[in-house]
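Participant: mind folding the following:
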Amino acid sequence: MAWSSSEAQRYKINYDTTTFVEDNTAGLGIVIRNSEGHALVSLTQQIPLPATVIETEALAAWRAMELALELSLEDIVLKGDNESLFKALKNRGRSLAQHGHLINDILFLSSFFTTFSVSWVRRQCNKLAHSLARKAKVLPVMTVWMGDIPPDLVSVFQADLSSLP
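Facilitator: A predicted model of the protein is given here:
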């Protein structure tokens, strides 16, 4: 089938985090793939360590949404491995939890997409995003790879591709 501009492209956005307690920082990792599984963009970013794990995960999800908007994507699936965050986003209700403002911000950003959904994934299906988050330890400045991933993570990317449904 030939490419058609009338067909919407669905982008899958995996995000994950890791903490570097000794440095009082956390790492965010994001990879955006097209519907064939190819990497459109990947990102690693170091941030000050939030108070809780769910806040760290919510900040990664928020950054992933912001990146998708910067790229003018319209149809996205946001995928993470934190079940509590997944449930909060799936519920789409206003949250009064300590991290509720982040949930509310993510849901507000979702209104800018034509289609938005969330998906919970197992940790083993989120290895590339997690590896990108760990990379923030050695790359303290936000780093973005357009149309690519870091060369040292190619084997992780290939393993992730083989685990895609």
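Participant: can we go C-alpha only for contacts and neighbour counts from here?
Facilitator: Will do.
Participant: just the strands in this structure please.
Facilitator: 10-20, 25-33, 39-48, 75-80, 115-120, 143-146 (DSSP state E).
Participant: wait, I30 sits on A39?
Facilitator: No: applying Cα atoms under 8 Å as the test, I30 and A39 come out as separate, 10.4 Å apart.
Participant: comparing these two, which residue is more hemmed in?
Facilitator: Between I30 and A39, counting by other Cα atoms under 10 Å, I30 is the more crowded of the two (31 against 20).
Participant: the more buried one: what's it in contact with?
Facilitator: 13-16, 42-44, 60, 64, 129, 132-133 (Cα atoms under 8 Å, 6 or more residues apart in numbering).
Participant: so which of those residues wins on neighbours?
Facilitator: When neighbours are counted by other Cα under 10 Å, Y15 leads the contacts of I30 with 34 neighbours.
Participant: so the closest residue to that one other than its chain neighbours versus N91, what's the distance?
Facilitator: Distance criterion Cα to Cα, 6 or more residues apart in numbering; nearest residue to Y15, sequence neighbours excluded, is I30 at 4.4 Å. As judged by Cα to Cα, to the nearest Å, I30 and N91 stand 23 Å apart.
Participant: and the longest helix along the chain, what's buried?
Facilitator: Longest helix in the chain, counting residues (DSSP state H): helix 53-70. Within helix 53-70, the residues scored as buried using 16 or more other Cα atoms under 10 Å are 54-65, 67-68.
Participant: I'd like the structure of this one too, to check against the first:
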Amino acid sequence: MKGFEDIMEELFDMLETKEVEEFSLLSQKIWTRRNDFVFKGAFTHPNMLMHHSLLLLQEFQQAPQGVYKLNWDASVDKLHCKVGVGAIIRDWEGSVIATLRINRDLYPDPLLAEELAALRAVIFYKDLGLKKVIVEGDALQVVKRIQKLEVDDTCFGMFISEIIETLASFDQWSVNHIGRDCNKAAHALSKDVLGVIDVMIDLEKFPQCIHSFVKAINKV
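Facilitator: Next up is the predicted model:
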């Protein structure tokens, strides 16, 4: 009689890599759901379980070998006129290479904040000497303006111009829009830094504020 490990080995041999990743992540989520129900009395609908699993998998979708993924986001503190910038770089195996957190005094306009965050993220990437990048953010308007190389004489256009100029210095680049649920690590970084002064950089490690997001995918 075949054991569980034998059955799973045969199953994985039949599935594509993406299907194995989805199965593994969903299995982990099901086990977590069971524990939450037993020990906390919390119930998660199965449909939501699948939805969250696929979103998490999309967030940490691996880049082609030799290409790094750069996710950015911004948070705004309107009361104190501050903007938090968050960026995370992962390699083609999904490992965190570096993170950036910046707290800046700035007029708290959401679009302006997102453009500043995108600019500081790509400059950070360039300063690390990396040459191939997939840039991802959840600010659709900013992503579209970069993709269309849309520049004007406003302060918004100036940021976009600098972003495009920096991207042009790379050997390979692309900019993609992703949903907010797929950009949680970068958002957590941008929000965390609002309570900190100046700049915080972590290389080949990641700060406590994104441990839950990174650990979740590492269990796949």
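Participant: let's have the strands of structure 1 in JSON lines, adding distance to A97 of structure 1.
Facilitator: Shown next, in JSON lines, are these (distance: least, Cα to Cα, whole Å):
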{"stretch": "strand 10-20", "distance to A97 of structure 1": "20"}
{"stretch": "strand 25-33", "distance to A97 of structure 1": "21"}
{"stretch": "strand 39-48", "distance to A97 of structure 1": "20"}
{"stretch": "strand 75-80", "distance to A97 of structure 1": "19"}
{"stretch": "strand 115-120", "distance to A97 of structure 1": "20"}
{"stretch": "strand 143-146", "distance to A97 of structure 1": "31"}
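Participant: how about those, which one is nearest L96 of structure 1?
Facilitator: Nearest to L96 of structure 1, of all the strands of structure 1, is strand 115-120, at 20.1 Å by Cα to Cα.
Participant: what residues does stretch 107-121 of structure 1 touch?
Facilitator: Residues from elsewhere that reach stretch 107-121 of structure 1 (Cα under 8 Å, 6+ apart): 65-66, 69, 73-83, 86, 89-90, 92.
Participant: Provide the aligned range in structure 1 for stretch 188-207 of structure 2.
Facilitator: Residues 131-150 of structure 1 are where stretch 188-207 of structure 2 lands when matched by TM-score structural alignment.
Participant: packing partners of the helix or strand hosting L26 of structure 2?
Facilitator: Assigning secondary structure by DSSP states H and E places L26 of structure 2 in helix 17-40. Helices and strands touching helix 17-40 of structure 2, as assessed by 3 or more Cα pairs under 8 Å, 6 or more residues apart in numbering; DSSP states H and E, comprise helix 46-59.
Participant: which part of structure 1 matches the helix it packs on?
Facilitator: Under TM-score structural alignment, helix 46-59 of structure 2 has no counterpart anywhere in structure 1.
Participant: on that earlier part again, which residue lines up with the residue nearest to Y15 of structure 1 in structure 2?
Facilitator: Correspondence of I30 of structure 1 to structure 2, assessed by TM-score structural alignment: A87.
Participant: what of W120 of structure 1?
Facilitator: Using TM-score structural alignment, the equivalent of W120 of structure 1 in structure 2 is H177.
Participant: number of nearby residues for its match?
Facilitator: H177 of structure 2 has 17 neighbours, counted by other Cα under 10 Å.
Participant: quick check: it vs R33 of structure 2, distance?
Facilitator: 30 Å.
Participant: from A64 of structure 1, how far off is the aligned residue in structure 1 for L167 of structure 2?
Facilitator: For L167 of structure 2, the aligned position in structure 1 is S110, judged by TM-score structural alignment. Taking Cα to Cα as the measure, S110 of structure 1 falls 11 Å from A64 of structure 1.
Participant: and if you look at T115 of structure 1?
Facilitator: Distance from T115 of structure 1 to A64 of structure 1, counting by Cα to Cα: 15 Å.
Participant: same thing with I13 of structure 1?
Facilitator: For I13 of structure 1, the distance to A64 of structure 1 equals 7 Å [Cα to Cα].
Participant: quick one: contacts for the equivalent of L73 of structure 1 over in structure 2?
Facilitator: Aligning on TM-score structural alignment places L73 of structure 1 opposite L130 in structure 2. The contact partners of L130 of structure 2, taken as Cα under 8 Å, 6+ apart, are F170.
Participant: burial count for the alignment partner in structure 2 of H99 of structure 1?
Facilitator: Aligning on TM-score structural alignment places H99 of structure 1 opposite F156 in structure 2. Residues within reach of F156 of structure 2, counting by other Cα under 10 Å, total 17.
Participant: pretty sure F156 of structure 2 contacts E115?
Facilitator: Yes: F156 of structure 2 is within contact range of E115, at 7.2 Å (criterion: Cα under 8 Å).
Participant: so how far is L109 of structure 1 from S131 of structure 1?
Facilitator: The gap separating S131 of structure 1 from L109 of structure 1 is 26 Å, by Cα to Cα.
Participant: so for these two, which residue has more residues nearby?
Facilitator: S131 (22 against 16).
Participant: how close does that one sit to T143 of structure 1?
Facilitator: Distance of S131 of structure 1 to T143 of structure 1, given as Cα to Cα: 13 Å.
Participant: many thanks, have a good one.
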